[in-house]
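Novice: build me a model:
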Amino acid sequence: MSKPRSLALPPGTRARRLDTVRGAFAVLDTAPAGERRGTVLMLPGYTGSKEDFLALLGPLGEAGYRVVAVDGRGQNESYGPRGRAAYRRRALALDAVAQALALGEGPVHLLGHSFGGIVARSAAVLAPRAFRSLTLLSSGPGRVARPQRVRIRVLRAGHALLAKDRVWRTTRWLDSRGEEPDEAVDSEEVLGFLRRRWMLTKVAQLSGTGRLLLRDPDGAAELAGLAMPVHLAYGSEEMVWAPAELAEVATGIGAHHTVVEGAGHSPNVSHPRELAERLAAFWQRVDAPAHRAAPLSTAP
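Specialist: Below you'll find the predicted structure:
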């Protein structure tokens, strides 16, 4: 989960509902400043929400991009059913495809952070014509690190035995034991938001998506087979997936490759301007007419 440092909406950003053929989703929709270069759909990670991308919205809007960050089904302010079947991988991927189509601007750039990368990868495989490119931000393929697997198992077991507020206090303790550099939360406003987000998110969503994280197969072959540019971006201090394994995958499939020095699992929070510059450079290259016939080279 990312922890925003501020909840202030950047200029040109509005909170609204995005109506799709698969229901309505809560989104933050940022208009581009000046000439529009493209549209980006962003999917948050496990226990996260659209607010995880707040620090990115302003810089990307300044770079000319419309950015739509979404709460997935059952996540934060988006409705979700109670049954676990609603949170299977294909169902979540179909949601992402529906969100992209509902934006009404043709193929969009797709970015998924952490668990959102698993959903984004599945959506790109399911409906490649809906997307111009795929960016996995601090996300596999590959198995998540053991401390994160333990944390997910603790949370899933806790929901089966304890009240949701008790599980929230447990997550705060676990987070305090593994805080990333520069990501500690001091603001009472932000702490209050994190608790509200946790309480709003459906237990079935937390359980179902946690199960997917634990069982996600190695998706390198899926990525290699995609007929679109792929970008792997992560911090040099990434702790959920092994950076060396991510670099190996990027090289193996010929993906564009970004390493944000000094960042952990959430460069979208800790290094938003540097990350925004690297993302915009990737998308501009994807959209350049000369690029259409040739893949991007791997370039950290």
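Novice: contacts and neighbour counts: CA atoms only from here.
Specialist: OK.
Novice: next one: the residue nearest in space to the middle of the chain from residue 235, what distance?
Specialist: Compute the mean C-alpha point of the chain, and by C-alpha atoms, centre = their mean the closest residue is residue 113, 2.4 Å away. Going from residue 113 to residue 235 by C-alpha to C-alpha, to the nearest Å gives 12 Å.
Novice: shared neighbours, those two?
Specialist: Common neighbours of residue 113 and residue 235, using C-alpha atoms under 8 Å, 6 or more residues apart in numbering, are residue 138.
Novice: how far away is the nearest residue to the residue nearest to the centre of the chain once chain neighbours are set aside from residue 8?
Specialist: Of all residues not flanking residue 113 in the chain, residue 137 sits nearest, at 4.6 Å (C-alpha to C-alpha, 6 or more residues apart in numbering). As judged by C-alpha to C-alpha, residue 137 and residue 8 stand 23 Å apart.
Novice: neighbour count for the two, which is higher?
Specialist: residue 137 (27 against 11; other C-alpha atoms under 10 Å).
Novice: which residues does the residue nearest to the centre of the chain contact?
Specialist: 42, 43, 44, 45, 136, 137, 138, 139.
Novice: do that again at 7 Å, thanks
Specialist: 43, 44, 45, 136, 137, 138, 139 (C-alpha atoms under 7 Å, 6 or more residues apart in numbering).
Novice: quick one, strands of the stretch 1-150 of the chain?
Specialist: Per DSSP state E, counting those that start in this stretch, the stretch 1-150 of the chain carries strands over the ranges 13-20, 23-30, 38-43, 65-70, 108-113, 131-137.
Novice: now show me the structure for the sequence below, then we'll compare the two:
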Amino acid sequence: MSRPPTFTPPPCARALQLSTGRGPFAVLDARPEGTARGTALLLPGYTGSKEDFIAMLEPLTAAGYRVVAVDGRGQYESKGPDSQEAYAQQELAADVLAQAAAAAGTPVHLVGHSLGGQIARAAVLRDPEPFLTLTLISSGPARIAPSQRERVRLLSEALELTHMDMEQVWAGIRAMDPPEETDIDGASADLHRRWIGHNPAQLLATGRQLTVEPDRVAELAAVRDLPVHVMSGERDDTWPVPLLDDMARRLGARRTVIEGAEHSPNTDQPLRTAAALGAFWAEAGRQRG
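Specialist: Sure, this is the predicted structure:
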């Protein structure tokens, strides 16, 4: 579970509901002073939320970009139906296309962390036109590693077979956390509130997606004129780093490894991650120019 340093938006950002053709989505909308160099749409990972990008908002707006971090349907503060069918990957991809249209009306820089990366990829494969660039943060070519598939299986069984509620599952997760991680700068209450906000149907459906996702790298590589960026930490137990290296090679993508980070560079090393994103977007802009 990613652990953002705070759930309080910086002064550059507002928490609001983004109205789209597919319903409202909770977002953090961060804007620079003056005219923005572009707009970025940021998608969180499994069990995550828009707050996973919160420490990157100020450095990215300081670099001149507007940033819209989103709770997908059924995540934290974005409501979603109780039917697992509503969270099929193509439904979530259609949501991303609607979010991009509502946020900017012009092409955006698309960023997805972990599960969010695979949803971002599906959105690009459905229609690449709304996107200037694609950045995949700690998001691999296909299904997650065996150890993580087992974690998803245990969570799914708890929710679906034993009929534990979200409070009971939360208690079990906290009981398994290392003692030094039971509270980080008082963030436990925020993490609990986020967990309870997730719709169990969303966790079940997207967890299943993570365990069966096929390799679609060749499809993505065939998308013309879309700069792609593969980012990760130095270590990753969800998709091994050598697998991400190979994916970047197959895509002909820019590759960035964030020193001092693991599966969530956006929360582990937000300043370094923001700097790498800004550099990629600026380079893509120069190439377009």
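Novice: overlay them and tell me the TM-score.
Specialist: Aligned and superposed, the two chains score 0.95 in TM-score terms (TM-score structural alignment, normalised by the length of the second structure); 286 aligned residues with a C-alpha RMSD of 1.6 Å.
Novice: using a markdown table, lay out the strands of the stretch 1-150 of the first structure together with distance to residue 176 of the first structure.
Specialist: Output for those, formatted as a markdown table (distance: least, C-alpha to C-alpha, whole Å):
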| stretch | distance to residue 176 of the first structure |
| --- | --- |
| strand 13-20 | 30 |
| strand 23-30 | 28 |
| strand 38-43 | 25 |
| strand 65-70 | 27 |
| strand 108-113 | 21 |
| strand 131-137 | 23 |
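Novice: which one of those strands lies nearest to residue 213 of the first structure?
Specialist: Smallest distance to residue 213 of the first structure across those (C-alpha to C-alpha): 12.7 Å, for strand 108-113.
Novice: what about the closest one, how far off from the second structure?
Specialist: With mean C-alpha distance after the TM-score superposition for the first structure, strand 108-113 of the first structure departs from the second structure by a mean of 0.3 Å once superposed.
Novice: quick one: that strand to strand 131-137, angle?
Specialist: For strand 108-113 of the first structure against strand 131-137, the angle by axes from the mean of the first three to the mean of the last three C-alpha atoms, to 10 degrees is 10 degrees.
Novice: can you list the buried residues in strand 108-113 of the first structure?
Specialist: Buried residues in strand 108-113 of the first structure, counted by 16 or more other C-alpha atoms under 10 Å: 108, 109, 110, 111, 112, 113.
Novice: again, but for stretch 147-163 of the second structure
Specialist: For stretch 147-163 of the second structure, by 16+ other C-alpha under 10 Å, it's 148, 149, 152, 153, 155, 156, 158, 159.
Novice: contact partners for the last one?
Specialist: To tie it back to what came earlier, the one meant is residue 159 of the second structure. By C-alpha under 7 Å, 6+ apart, the residues touching residue 159 of the second structure are residue 165.
Novice: host element of it?
Specialist: Assigned by DSSP states H and E, residue 159 of the second structure belongs to helix 146-160.
Novice: for residue 70 of the second structure, give its distance to residue 125 of the second structure.
Specialist: From residue 70 of the second structure across to residue 125 of the second structure, the span is 20 Å (C-alpha to C-alpha).
Novice: who has more neighbours out of those two?
Specialist: residue 70 (28 against 16).
Novice: my read is that the more buried one contacts residue 50, right?
Specialist: Yes: counting by C-alpha atoms under 7 Å, residue 50 is a contact partner of residue 70 of the second structure at 5.0 Å.
Novice: between these two, what contacts are shared?
Specialist: Listed as contacting both residue 70 of the second structure and residue 50 by C-alpha under 7 Å, 6+ apart are 27, 28.
Novice: for stretch 126-135 of the second structure, measure first residue to last.
Specialist: One end of stretch 126-135 of the second structure sits 16 Å from the other (C-alpha to C-alpha).
Novice: that stretch: how far from the chain's middle?
Specialist: Here stretch 126-135 of the second structure is found 15 Å from its chain centre; the criterion is C-alpha atoms, centre = their mean, to the nearest Å.
Novice: ditto for stretch 121-141 of the second structure
Specialist: Distance, centroid of stretch 121-141 of the second structure to centroid of chain: 11 Å (C-alpha atoms, centre = their mean).
Novice: what does that stretch contact?
Specialist: Under the criterion C-alpha under 7 Å, 6+ apart, residues 90, 93-94, 96-97, 100, 106-115, 117-118, 215-217, 220, 226-232, 239, 244, 247, 263 lie in contact with stretch 121-141 of the second structure.
Novice: list the buried ones in it?
Specialist: Here stretch 121-141 of the second structure shows 121-125, 128, 130-141 as buried, counting by 16+ other C-alpha under 10 Å.
Novice: what's the answer for stretch 94-102 of the second structure, then?
Specialist: Across stretch 94-102 of the second structure, burial judged by 16+ other C-alpha under 10 Å covers 94, 95, 96, 97, 98, 99, 100, 101.
Novice: now stretch 42-53 of the first structure
Specialist: Quick answer for stretch 42-53 of the first structure (16+ other C-alpha under 10 Å): 42, 43, 44, 45, 46, 47, 48, 49, 50, 51, 52, 53.
Novice: helices of the second structure, start to end?
Specialist: Shown for the second structure, the helices assigned by DSSP state H span residues 57-62, 89-103, 115-126, 146-160, 166-176, 188-197, 200-212, 217-221, 241-251, 265-268, 270-288.
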